[in-house]
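# Sequence and predicted structure, then a few things I'm wondering about:
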Amino acid sequence: MKFSLNPVLYLLLIPVLCNPLWAFQSEDLTPEFGFTAGIEGPAVDKEGVLYAVNYQEEGTVGRVDEDGNAEVFLKLPEGSIGNGIRFDRDGNMYIADYAGHKVYRVSPGSNTPEVYAEGPEMNQPNDLAISDTGVIYLSDPNWAEGTGNLWMVPRAGELVLLESDMGTTNGIEVSPDGKSLYVNESEQRKVWKYDIQHDGRVNNKKLLISFEDHGLDGMRCDAKGNLLITRYGKGTVVLVSPKGKVKREIRLKGKKPSNLAFGGRDGKTVYVTLADRGCVEKIRLPHKGSYYSKIH
């Protein structure tokens, strides 16, 4: 039997078939407004459990199961509010405290945060990334002045300034091979790439990509080295190649994605925190997350 498609229907389907925004559909993991507008820092532990800051109230860290059921995992000390979260290979959780100018560590099996590093000279530690050698990198924006710094914490209690007077530093990530550090500037809409040296310091700063409009927020790499960036205000996640070329852009339900993390049973589910909806959306991608692959 010969099948022919109505020409009008074919024309209507062309945008759907060709536009990468339609290639991957976002769906809700958690109900709207279970988290505050400060929802941020999604991260997945070795058991595949998702965590994000500011569940129900500011200053908390929420824990979310695969069905989207959430509960308060811990409360930070008075005066502290979390932003970025990461896990190391030993299962330690690290939380960037932008209000208290600290980085907390929570040991496996515990829900008691302990100060790992602090510095009153920081603006507000925002997001963090961890290298293969355990070095922590911190973005440190000054939103009022449109500037920012880049720090590293090579070990507990030691804070090293890598670069000052940048733009509003925000999303930060280490490449899968451990050789490059990516840092974005939200208001300037630029993503920078550095070479990581043996001592953890960085050099050879290069512009990877810049955007014409909308802000940049959290970033994660997949196992192939592609960089996923949340476009705050645009309501998308953009997939950028290691060469700095846009490969795909995925539309979300909300307009203010603040950060993202890989998880799920196969590491190919991306959890995105939405500030305007106070919830977590999820999308499926072809490749596992880079850091997810290393800790699982």
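Done, it's in.
# make it CA atoms for all contacts and neighbour counts henceforth
Fine.
# For D65, list the residues it contacts.
Applying Cα atoms under 8 Å, 6 or more residues apart in numbering, one finds that D65 lies in contact with V49, L50.
# Start from the N-terminal end of the stretch 1-150 of the chain and give the helices.
Using DSSP state H, counting those that start in this stretch, the helices of the stretch 1-150 of the chain run over 7-18.
# residue boundaries of the strands in it?
27-28, 35-44, 50-55, 60-64, 70-75, 82-87, 93-97, 102-106, 114-118, 128-130, 136-142, 147-153 (DSSP state E, counting those that start in this stretch).
# Mind putting those strands into a markdown table with mean neighbour count and distance to G278?
Formatted as a markdown table, those follow (neighbours: other Cα atoms under 10 Å; distance: least, Cα to Cα, whole Å):
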| stretch | mean neighbour count | distance to G278 |
| --- | --- | --- |
| strand 27-28 | 15 | 11 |
| strand 35-44 | 26 | 5 |
| strand 50-55 | 28 | 9 |
| strand 60-64 | 23 | 12 |
| strand 70-75 | 18 | 12 |
| strand 82-87 | 27 | 14 |
| strand 93-97 | 27 | 19 |
| strand 102-106 | 23 | 23 |
| strand 114-118 | 17 | 27 |
| strand 128-130 | 26 | 21 |
| strand 136-142 | 26 | 22 |
| strand 147-153 | 22 | 26 |
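# closest one to C221 among the ones you listed?
strand 128-130 (11.0 Å; Cα to Cα).
# got the contact list for that closest one?
Outside strand 128-130, the residues within contact range by Cα under 8 Å, 6+ apart are 84-86, 88, 96, 136-139, 171-174.
# Included below, for side-by-side comparison, is a second structure:
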Amino acid sequence: MSCFAGAVTPTPVSNATGASVPTATGTNLNLATNAFGAAIEGVGVDKGGDVFAVDFEGGGRPPSSSFGFFYQTGSGTKNPLLINGIRFTKDETTVLLADAANSRVLRVTKNGTKTDIDIFCTDPRILQPNDIALSTKKDSLIFLSGRNFTADTIAGVSGDLWTCEAGKATQFDPAILAAADIHRTNGIETSPDGKFLYLSSAKNVGGKVVSNQIFKFSLDQHTGHLLKQKPTLFYDFVDSPATDIDGMRADVAGNLFVTRNGDGKVVKISPDGKLLAEIVLRGMGGPSSLELGGCDGSTLFAVGKCADNATIGCAASFKTDSVGKAFSILQKS
């Protein structure tokens, strides 16, 4: 079986410092127009490398109420099948769903032909949640980001960060977020060594987005929990401050793949905060989420609104040189 791959066309471009970084082009997967709606988001990978997304057959239905896979390892099909779930755990029968409408995370468990759904954690103060990051230390520990999009965002108020474990949701101190000038939070991911958590922040002033940054939080090496410390600035998109960060995923080497929603691209950032590459996604106007999957876990899949029709969802792929962190963890289960 060969792994699905995207086209590679290296071309040097300049980043904010003037340094040259390679750029490449992903492959449009040409999903059926009725496959996913415009709310396509929340990409997740299972142990087999199959890749899933939110808003399956979303046209005419409430957004993000259903799920399906758009890439099936083995057959390489691009026709999605209906399935419940989006963020897979080490237990192959269990997935976690961020329920942004009800301030909770749902746990969906498949028992033969029966599907059980219960609440993994909830708190009415949670903003959304927007996305989920899994701990590399504990199977029962996850992290949540959330945001409130307003014309003028407020640090420590317009975005938040939560930990969920054993049914309990705990908010990270908003005062620490405020001190770090963290506004709308969205993309969230943990490093493969379990030492850090990455969180994006976007700031609005007068209805305009004026900054997009990624912050790095320290994690306790024994418990996996967030340390009550001020985070450090990991990366600042000074060259494109108005382009929102959305999904973030790490590979096993600790590199971050970050979607630039509205720019039609994904960027790759090294563990020491250097821009390594830009991946242009054909046919996609605003990539919202991404994951590394495929049969060997090294194909980057991204989803978002189509460039020529913002009412439907598109997907693109690109063959990378490293395995995804989530895929790697699932192989050890």
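Structure received. Please read these numbers as outputs of a predicted model, since none were measured by experiment.
# quick one: TM-score?
Taking TM-score structural alignment, normalised by the length of the first structure as the basis, the two superposed chains have a TM-score of 0.85; 272 aligned residues with a Cα RMSD of 2.1 Å.
# Can I get the strands of the stretch 1-150 of the first structure in JSON lines including distance to I250 of the first structure?
Below are the strands of the stretch 1-150 of the first structure laid out as JSON lines (distance: least, Cα to Cα, whole Å):
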{"stretch": "strand 27-28", "distance to I250 of the first structure": "12"}
{"stretch": "strand 35-44", "distance to I250 of the first structure": "18"}
{"stretch": "strand 50-55", "distance to I250 of the first structure": "21"}
{"stretch": "strand 60-64", "distance to I250 of the first structure": "23"}
{"stretch": "strand 70-75", "distance to I250 of the first structure": "25"}
{"stretch": "strand 82-87", "distance to I250 of the first structure": "22"}
{"stretch": "strand 93-97", "distance to I250 of the first structure": "27"}
{"stretch": "strand 102-106", "distance to I250 of the first structure": "32"}
{"stretch": "strand 114-118", "distance to I250 of the first structure": "36"}
{"stretch": "strand 128-130", "distance to I250 of the first structure": "23"}
{"stretch": "strand 136-142", "distance to I250 of the first structure": "25"}
{"stretch": "strand 147-153", "distance to I250 of the first structure": "28"}
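# Could you measure from whatever residue of the first structure lines up with F149 of the second structure over to V135 of the first structure?
Mapped onto the first structure by TM-score structural alignment, F149 of the second structure lines up with W143. Computed as Cα to Cα, to the nearest Å, the W143 of the first structure to V135 of the first structure distance reads 25 Å.
# quick one, which of the two is more surrounded?
Shown here are W143 of the first structure and V135; by other Cα atoms under 10 Å, V135 has more neighbours (18 against 15).
# now the more buried one: how far from L159 of the first structure?
To L159 of the first structure, V135 of the first structure is 11 Å away according to Cα to Cα.
# Likewise for K190 of the first structure?
25 Å.
# and if you look at D65 of the first structure?
From D65 of the first structure over to L159 of the first structure (counting by Cα to Cα), the distance is 34 Å.
# give me every residue that touches L150 of the first structure.
Neighbours of L150 of the first structure in contact, by Cα under 8 Å, 6+ apart: Y137, L138, S139, D140, L161, L162, E163, S164, T169.
# In the second structure, what residue corresponds to it?
Superposed on the second structure with TM-score structural alignment, L150 of the first structure falls opposite L161.
# List just the nearest of the contacts of strand 128-130 of the first structure to L11 of the first structure.
Nearest to L11 of the first structure among the contacts of strand 128-130 of the first structure, with distances taken as Cα to Cα, is G171, at 39.2 Å.
# Can you tell me the SS state at that closest one?
Using DSSP: H, G, I helix; E, B strand; the rest coil, the structure places G171 of the first structure in strand.
# Just confirm it contacts C221, I think it does.
No: contact between G171 of the first structure and C221 fails when scored by Cα atoms under 8 Å: they sit 11.4 Å apart.
# Just say helix, strand or coil for the counterpart of G178 of the first structure in the second structure.
Residue pairing (TM-score structural alignment): G178 of the first structure is matched to G194 of the second structure. For G194 of the second structure, the assignment made with three-state DSSP gives coil.
# excluding its backbone neighbours, what's nearest G194 of the second structure?
Of all residues not flanking G194 of the second structure in the chain, T136 sits nearest, at 5.4 Å (Cα to Cα, 6 or more residues apart in numbering).
# do you know how far that neighbour is from A175 of the second structure?
Distance of T136 of the second structure to A175 of the second structure, computed by Cα to Cα: 26 Å.
# Counting neighbours, go ahead and name the busier of those two.
Under the criterion of other Cα under 10 Å, the comparison of T136 of the second structure against A175 puts T136 first, with 19 against 13.
# Pull the number of nearby residues for the residue lying closest to D140 of the first structure once chain neighbours are set aside.
Nearest residue to D140 of the first structure, sequence neighbours excluded (Cα to Cα, 6+ apart): P125, at 4.6 Å. Neighbourhood size, P125 of the first structure [other Cα under 10 Å]: 32.
# S191 of the second structure now?
For S191 of the second structure, using other Cα under 10 Å, the count is 25.
# Over to K114 of the second structure?
For K114 of the second structure, using other Cα under 10 Å, the count is 7.
# Now do the shared contacts for V135 and L159 of the first structure.
M152, V153.
# What does L227 of the first structure correspond to in the second structure?
In the second structure, L227 of the first structure lands on L256 (TM-score structural alignment).
# thinking again about what came up before, could you check how far the match of G178 of the first structure is from C121 of the second structure?
22 Å.
# Ok, V105 of the second structure next?
Taking Cα to Cα, one finds V105 of the second structure at 5 Å from C121 of the second structure.
# go on, L161 of the second structure?
Per Cα to Cα, L161 of the second structure is found 14 Å from C121 of the second structure.
# Repeat that for A178 of the second structure.
25 Å.
# circling back: any idea which of the strands of the stretch 1-150 of the first structure gets closest to I295 of the first structure?
strand 82-87 (8.2 Å).
# Determine the set of other helices and strands touching the closest one.
strand 35-44, strand 50-55, strand 93-97, strand 128-130 (3 or more Cα pairs under 8 Å, 6 or more residues apart in numbering; DSSP states H and E).
# Now tabulate these in JSON lines and tack on distance to V272 of the first structure.
Below are these laid out as JSON lines (distance: least, Cα to Cα, whole Å):
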{"stretch": "strand 35-44", "distance to V272 of the first structure": "7"}
{"stretch": "strand 50-55", "distance to V272 of the first structure": "10"}
{"stretch": "strand 93-97", "distance to V272 of the first structure": "17"}
{"stretch": "strand 128-130", "distance to V272 of the first structure": "16"}
